[in-house]
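Asks: Build the 3D model from these lines:
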Amino acid sequence: MKKGKATIHDIAEKLNITASTVSRALNNNPRISDATKKKVLKVAKQLNYQPNHIASALRSGKSRLIGVIVPTANRNFFSSVIRGIEEIANSLNYKIIISQSYDEFEKEVQTVEALLNARVDGILASIGKTTENFDHFEKVMKRGIPLVLFDRITNDLEVSQVVIDDYLGAYQTVEHLIKNGCSRIVHFTSSQRINIYKERLRGYEDALKDHGIDLDPELVVFSNMQLEDGKSSMNSILHKNIPFDGVFSSSDYAIMGAMQVLKENNFKIPEQVKLAGFGNEPFTSFTEPGITSVDQKSIPMGKLAAETFFELLNNGGTEAIARKTILKPELIIRGSSQVSKPNCSQALTDLQAT
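Replies: Now for the predicted structure:
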């Protein structure tokens, strides 16, 4: 055998059979006897044969691979979505290729191109924060390859989407803070190009309006929503002496940063300031006090995204009518947002005097 990767021709030569017989045996064709299959598999293992998925995809028209693009895989939310996708895919003998865009537009474009070159049967994606041009996704659709967006979506593409009701999650959270006595609620948000942040801001604004509280633009803070952003945002609020008695963040990481700063400045949580985040990351239940947060139903979201993909695949890809599936969020109330006898009016006075 010549140097390099083993091929079906190498296996055929060693067993003195045809390459087509080897191919059928490797694909468990019923026309091939069990004895021949066992011999082929044994030699394939000896030669460390690795199937050429791209070549197979060219022959069959299907690679049985699905590309999954997420901003980052090291967040519980996205890793749980991936788990949901994988559960459905594996049950149907499909594998997934996971790629991270790191919220960088160029990486997202390059990833889509790489997945197309790998002959994936479809792409499931959550759009990066800096993405404004969607030509790379339109290229996927023009090729007739199923495309499903989840969590971070755009209304500029006529594609199937799976999201949580971000507006409802935000509205319920702010209403919860108001009912527990808060009237000056800071909101941490991010780029309004991203649908989730736009909807969460809208929910925040409507909850205030419906409870007769005027919106103060000073209380709306924009950032990248990471831990350090939460720290810097809270430090800025404190430095400006802006009165507040609650904080609702569109990210658990940012609210965690805010909590750290408040504790460093000796604020009592929730007696003086009530906190709530979004995402229900695992650490929210381990802090002291635990952080109230919105559960995004990440595993169900992943499963529904995968099921939507397979429906599209069975119906001819992009020819099927795009649909939007909206999951209902769940507010997980913990110690950061309520006390037995809330007295936020007194807390507001305390903060103004600080």
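Asks: make it CA atoms for all contacts and neighbour counts henceforth
Replies: Noted.
Asks: Spit out the contact partners of the closest residue to Ser233 other than its chain neighbours.
Replies: Closest residue in space to Ser233, ignoring its immediate chain neighbours: Val221 at 6.8 Å, by C-alpha to C-alpha, 6 or more residues apart in numbering. Counting by C-alpha atoms under 8 Å, 6 or more residues apart in numbering, Val221 touches Val186, His187, Phe188, Thr189, Ser233.
Asks: Work out for me the element Val221 sits within.
Replies: Val221 is part of strand 220-222 when elements are defined by DSSP states H and E.
Asks: I'd like to know which elements the next helix or strand after that strand is packed against.
Replies: Heading C-terminal from strand 220-222, the first helix or strand you meet, by DSSP H and E, is helix 227-239. On a contact count with 3 or more C-alpha pairs under 8 Å, 6 or more residues apart in numbering; DSSP states H and E, helix 227-239 meets helix 252-264.
Asks: and for comparison, fold this next one:
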Amino acid sequence: MATKTTIHDIASFLNITASTVSRALNNNPRISENTRKAVLKAAKQLNYQPNNIAAALRNGKSNLIGVIVPTADRAFFASVVRGIEEVANELDYKIIICQSYDDYNKEIQTVEALANARVDGVIASIGKETLNFEHYNALLNKGIPIVLFDRTTDQLAVNQVMIDDYEGAYEAVSHLISEGCKRIAHFTSPIKISIYKERLRGYTDALKDHGVPFDQDLVLESNLQLEDGRQSMLQLLELREIPDAIFSASDYGAMGAMQVLKEKNIKIPQQVALVGFANEPFTSFTDPTLTTVDQLSLTMGHVTGKLFFDQLNSQDKNGPQRMQKTILKPKLIVRQSSLRSSLEGSY
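Replies: Down below sits the predicted model:
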């Protein structure tokens, strides 16, 4: 196996000291331009790769940020990561993207790996299974800053960025009621992390404020994936009186419900109206197109990245660490799946 080129190899190649090589690679003003160019040329010839961890130990800064998401193949998380990376790249930082797969043990291992990689900080959306946050507290105890986005917790005294899940749900259900829906079901998650708690609370308050009775049989818990939406819809169709609308805490759950309704020849939205949550790209291509709550993913990424670097700069200057909770206002995207009033007379 080939050995890795070191600064000592470059020094031997040029017949200079290793300390001179090190200074040249770090643009030390004490090194002449001719020496610096010679060192850079030799480093390229010998395929020298700097040891970022060693550099981080020397300088106290790696210019690397760890970003932990439950899964990178969801458009929402991919878009947030893009926003974070755009902010980071402007400041000459790079990001390391890690996936927890909503697995608590995997999340712990990921946090430890990022700490060992000497990242300058961690930006994370916590997994559904995470109820204990000692692994994040371990980072804080080492002086590594953390910012949470979307899936957050008040058990950590860190900066947070999220949308107003309550307001998004409240507006979605109020819209369904304004379209004449009176028996509205809700797809939620049994794992009551804050986003699902708030969406359920928005659902129940909207019903209450508009004088629509709450029915526990219409609240179904699942993992909110496509197949879960299908199974939940099939369960609702077995009721003596089926719902006239579904508000799903995820677009995937709503899409599963849509598939079943179409298979059963139940008209959307005339008989059952649908609203999802997230504004996944596929929602504008379904038939009918799916009404959904936009989580402003790219904006969330930009805001999260800026908040992180504001905090990092504050720490560098030994300034006060004032924790912030930034709440973005969601936007209801009204499409064909819920517009019953525009179809009056076509039942």
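Asks: TM-score of the superposed pair?
Replies: The TM-score (TM-score structural alignment, normalised by the length of structure 2) is 0.95; 345 aligned residues with a C-alpha RMSD of 1.9 Å.
Asks: on that earlier part again, gap between the strand holding Val221 of structure 1 and the chain center?
Replies: 22 Å (C-alpha atoms, centre = their mean, to the nearest Å).
Asks: how big's the offset between that strand and structure 2?
Replies: Superposed on structure 2, strand 220-222 of structure 1 shows a mean distance to its aligned partners of 0.7 Å (mean C-alpha distance after the TM-score superposition for structure 1).
Asks: pretty sure Leu290 of structure 2 contacts Glu280?
Replies: No. Using C-alpha atoms under 8 Å, Leu290 of structure 2 makes no contact with Glu280, being 9.7 Å away.
Asks: what about those two, which has more around it?
Replies: Leu290 (28 against 19; other C-alpha atoms under 10 Å).
Asks: who's in contact with the equivalent of that one over in structure 1?
Replies: Alignment note: Leu290 of structure 2 maps to Ile291 in structure 1; criterion TM-score structural alignment. With contacts defined as C-alpha under 8 Å, 6+ apart, Ile291 of structure 1 is in contact with Leu275, Ala276, Gly277, Thr284, Ser285, Ile333, Arg334, Gly335, Ser336, Ser337.
Asks: Just the closest of these to Asn315 of structure 1, please.
Replies: When those are compared for distance to Asn315 of structure 1 (C-alpha to C-alpha), Gly277 wins out at 39.1 Å.
Asks: since we're on the closest one, how many residues are nearby?
Replies: Neighbours of Gly277 of structure 1 using other C-alpha under 10 Å come to 29.
Asks: Make sure it is actually in contact with Ala258.
Replies: No. If you go by C-alpha under 8 Å, Gly277 of structure 1 and Ala258 don't touch, sitting 10.4 Å apart.
Asks: ranges for the helices of structure 2?
Replies: 7-14, 18-25, 33-45, 52-59, 75-90, 104-116, 134-141, 165-178, 194-209, 226-236, 251-263, 297-316 (DSSP state H).
Asks: With structure 1 overlaid, report how far the third one is off on average.
Replies: By that I understand helix 33-45 of structure 2. Relative to structure 1, helix 33-45 of structure 2 is 2.4 Å off (mean C-alpha distance after the TM-score superposition for structure 1).
Asks: And the first one, by the same measure?
Replies: When structure 1 is overlaid, helix 7-14 of structure 2 sits 1.3 Å from its aligned residues on average, using mean C-alpha distance after the TM-score superposition for structure 1.
Asks: what's in contact with that helix?
Replies: Thr17, Ala18, Thr20, Val21, Ser22, Val39, Ala42, Ala43, Leu46, Tyr48.
Asks: still on that earlier bit, quick one: which of the contacts of Val221 of structure 1 is nearest Pro243 of structure 1?
Replies: Val186 (9.4 Å).
Asks: can you pick the most crowded of the contacts of Val221 of structure 1?
Replies: So for the contacts of Val221 of structure 1 (other C-alpha under 10 Å), the most neighbours sit at Phe188, 28 neighbours.
Asks: and that residue, what is it in contact with?
Replies: Contacts of Phe188 of structure 1 by C-alpha under 8 Å, 6+ apart are 220-223, 225, 230, 233, 247-251, 254.
Asks: Any idea how many residues pack against Gln295 of structure 2?
Replies: 25.
Asks: Settle this for me: it is touching Leu332, isn't it.
Replies: No. The pair Gln295 of structure 2 / Leu332 is not scored as a contact, 9.1 Å apart, by C-alpha under 8 Å.
Asks: hang on, the earlier thing: closest to Cys98 of structure 2 out of the contacts of helix 7-14 of structure 2?
Replies: Within these, distances to Cys98 of structure 2 taken as C-alpha to C-alpha reach their minimum at Tyr48, with 26.9 Å.
Asks: The equivalent of the closest one over in structure 1 and His9 of structure 1, how far apart?
Replies: Matched to structure 1 by TM-score structural alignment, Tyr48 of structure 2 sits across from Tyr49. Distance, Tyr49 of structure 1 to His9 of structure 1, using C-alpha to C-alpha, to the nearest Å: 11 Å.
Asks: How about Lys209 of structure 1?
Replies: Counting by C-alpha to C-alpha - Lys209 of structure 1 and His9 of structure 1 are separated by 72 Å.
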